[in-house]
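Asker: missing the sequence, but the structure's below:
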């Protein structure tokens, strides 16, 4: 490990993709990571696969402790000032809502894949939290969710800025099961759970004045073609958004202006630090699930226990689409996307993530949120038992929903 002192000029950004362990210490000046302010003298540690971006408005000096030069000071045009201006506009709308006792701004962030949508959402809610606001962050990205694990959509009230190292402190999130990596695998189900999420978020906003004034920030998937574009419009209407921020896509912005004339559409540039990350997406998903069970710094010890087949009931949401030519004459299969199918425990479930439903009624699996997750580690068909990995010593609710998301626990 070597220590290097780096001077970052005003308006510049230090970017890094960590190969191994990297430690950052702010020595002088002021700086932030994705809207979270750094403290002078505090060491921030980033582990393999993590990405960071240190931006300074006034200039600063940092120490980097690393065995690799997996970082650089970017001198390209940085859009952070533009993003901060958007934050200023949103704060003015919150102040107006506060004085008039009305609803604060509702923002949806969209664009092509890998343009920095999640990062912009994180910055906007972090800046709001630093002013004492409590916006609701809704993450509809089922592939790389900031709040929950892959295969879900989630929302939570942001009461404090995210940790520079570990992200948001997950405090009582609202999570809905989807079970697939992309919206296109079951777009009907995706739209239905988005509607369920919007209903709960609307209830929260209407009953808590501070959340009503602070507004809602909605992050979306980078999926804009065919059904995906219609899904964007569904999200905008369901959450009743006032502003849509489109990152790096004039085509999408123009189309949304035409189709949603009552919504203000803003086009913003993406950051130069955003790069395509297809090769890293599977690693991100694996790390997110591992973090759920073991903690962000491997400081949690999960439980492994056995349950009998008759103690639980397992379901899958969504039946395969059958071509009309394969159906009996005159038969119409209604809504196969949200069909609730009982699943018999078998070795095929090994390594699958299962969602623990809050419902006691299988018919309500679509409309009820989930309580947590377990992973099937082993199935003994002879003894009729399953071995589960869980953050809790038992599963209190016995209705489980199988996901297509896999996690192989190598620890």
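Answerer: Thanks, I have the structure now. Everything numeric in this text was worked out from a predicted model, so none of it was measured. Residues are numbered from 1 along each chain as shown.
Asker: From here on, just use CA atoms for contacts and neighbour counts.
Answerer: Will do.
Asker: So which residues of the stretch 1-150 of the chain form strands?
Answerer: Here the stretch 1-150 of the chain has its strands, by DSSP state E, counting those that start in this stretch, at 2-8, 13-17, 22-29, 32-33, 36-37, 43-46, 51-55, 60-66, 71-74, 106-111, 136-139.
Asker: got the ones you listed as JSON lines, with mean neighbour count and distance to residue 174 columns?
Answerer: Below are the strands of the stretch 1-150 of the chain laid out as JSON lines (neighbours: other C-alpha atoms under 10 Å; distance: least, C-alpha to C-alpha, whole Å):
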{"stretch": "strand 2-8", "mean neighbour count": "15", "distance to residue 174": "39"}
{"stretch": "strand 13-17", "mean neighbour count": "21", "distance to residue 174": "30"}
{"stretch": "strand 22-29", "mean neighbour count": "19", "distance to residue 174": "33"}
{"stretch": "strand 32-33", "mean neighbour count": "20", "distance to residue 174": "26"}
{"stretch": "strand 36-37", "mean neighbour count": "22", "distance to residue 174": "23"}
{"stretch": "strand 43-46", "mean neighbour count": "18", "distance to residue 174": "27"}
{"stretch": "strand 51-55", "mean neighbour count": "21", "distance to residue 174": "26"}
{"stretch": "strand 60-66", "mean neighbour count": "20", "distance to residue 174": "37"}
{"stretch": "strand 71-74", "mean neighbour count": "16", "distance to residue 174": "35"}
{"stretch": "strand 106-111", "mean neighbour count": "25", "distance to residue 174": "18"}
{"stretch": "strand 136-139", "mean neighbour count": "25", "distance to residue 174": "9"}
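Asker: Pasting the second one now:
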């Protein structure tokens, strides 16, 4: 496979079927689509009645190998981030997205036909689940106004910050979409929300397998497959059309929280401490508040305690449950009479699950993980990065790994790390570069923030050397590297 940035010549791509058509949306209607994950001709497989008679025509946009959308009239947005009028947005392969309008809009869809698409129609605006999200945003704006007034009035030395919203629910409930929407709306209103993701499957502004937090003081990238939460929103060796965010990232190295609950609790506590300090130190962030996206939760699996821990660490005063009435009821029973560390009562809200939420199947999750890793090192169609490749002696590196049989427990805390031995098994894994010293204790290294990631392209066991791929040049031996068990090495970046 040819990869841009390595001097290889990419093979010619097959010609793709193309069409251009107009989609007309009424107030609170949504256009939902998924771009094909495969190269080559594709056809639409799930078109709503509104798309039954499109005016198909040939378009040069097909050569971009993506679906493009242009807002021609009205106003529309993707998860809270407004689309510019008459600007063409190109959505890469594997993108699942929705375009929503509150006032009515006309879209021009061109390029490859999406693998699936439909228009969500509502006879009355109040029937749309987005009305609940919009009303929540307005309520949060009122709390932000009060937080601003408290800080301006003085008096109490540590006035409560703006709203701290914890979003939870079951699997595939649309929690992250709600988090992105609230973030986008707050940013459009001039705020600087602090956003945290505690779900290691997503890896907000970082690779999967991480948890992190960042201030969103600028707009999000509409074309980002992850809706603005993806790796293209972070600093890199290439230019970016959208101002980058600077996240605090910790490496969990597992796909699911239940694989090492004690370590997840430790990292959630560290992120909560970072969040509280940021809310106190930065007045603009403190007034806007916090949005926290949590892992999927189930009452049957006993996940209420996990959510209670997150509520405590982030001092959440608003808990939003998307779908999952049982989770909402269980949290109210367990936490309804408690107060935050600022002495505030906790408000519990239940939002309806959108009928547009599509379950993440294994193949889709695998595709998005691979795409995030590739984009981290090589960029995308609009921004080609040139990663640095170096051959490093294994004995010049400090590589640690979590023992396969070490899960951690509540009595002894998170599992520790041990020095890794050179092995061909390391090939194609990504390693986290930790912001710690090589001489630090293993538990300190594991709980340290992440500076970045490198990929092991090849292992020469006889010569005890590794070929390592990194976003920028630099000496690796002065920082410890952590080799965790997820995400797995599905791809060969230099193949």
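Answerer: Yep, it's here. For clarity, every value in this text was computed on a predicted model and none was experimentally measured.
Asker: Any idea what the TM-score is?
Answerer: Overlay of the two chains. TM-score (TM-score structural alignment, normalised by the length of structure 1): 0.93; 403 aligned residues with a C-alpha RMSD of 2.0 Å.
Asker: hmm, back to that, quick one: which of the strands of the stretch 1-150 of structure 1 is nearest residue 195 of structure 1?
Answerer: Minimum separation from residue 195 of structure 1 across the strands of the stretch 1-150 of structure 1 (C-alpha to C-alpha) falls at strand 136-139, 12.3 Å.
Asker: Name the residues of the helix or strand following that closest one that come out as buried.
Answerer: For strand 136-139 of structure 1, the following helix or strand on the C-terminal side (DSSP states H and E) is strand 152-157. Going by neighbour count (16 or more other C-alpha atoms under 10 Å), the buried part of strand 152-157 of structure 1 is 152, 153, 154, 155, 156, 157.
Asker: and if you look at stretch 295-310 of structure 2?
Answerer: Burial within stretch 295-310 of structure 2, assessed by neighbour count using 16+ other C-alpha under 10 Å, is assigned to 295, 296, 297, 298, 299, 303, 304, 306, 307, 310.
Asker: Equivalent analysis for stretch 236-255 of structure 1, please.
Answerer: Quick answer for stretch 236-255 of structure 1 (16+ other C-alpha under 10 Å): 236, 238-249, 252-253.
Asker: and what of stretch 476-495 of structure 2?
Answerer: Neighbour count says stretch 476-495 of structure 2 has 476-477, 479-489, 492-493 buried, by 16+ other C-alpha under 10 Å.
Asker: Tell me which residue of structure 2 matches up with residue 389 of structure 1.
Answerer: Under the alignment (TM-score structural alignment), residue 389 of structure 1 maps onto residue 469 of structure 2.
Asker: Could I get the full set of helices for structure 2?
Answerer: Using DSSP state H, the helices assigned to structure 2 run over residues 130-153, 175-188, 261-281, 283-288, 304-313, 325-335, 362-378, 442-446.
Asker: Residue 233 of structure 2: which of those is closest?
Answerer: Each of these has some distance to residue 233 of structure 2 by C-alpha to C-alpha; the shortest is helix 362-378, at 10.2 Å.
Asker: any idea how far that closest one is from the chain center?
Answerer: 12 Å (C-alpha atoms, centre = their mean, to the nearest Å).
Asker: so what secondary structure elements neighbour it?
Answerer: With contacts taken as 3 or more C-alpha pairs under 8 Å, 6 or more residues apart in numbering; DSSP states H and E, helix 362-378 of structure 2 sits against no other helix or strand.
Asker: switch the cut-off to 10 Å
Answerer: Contacts defined by 3 or more C-alpha pairs under 10 Å, 6 or more residues apart in numbering; DSSP states H and E place helix 362-378 of structure 2 against strand 450-460, strand 465-470.
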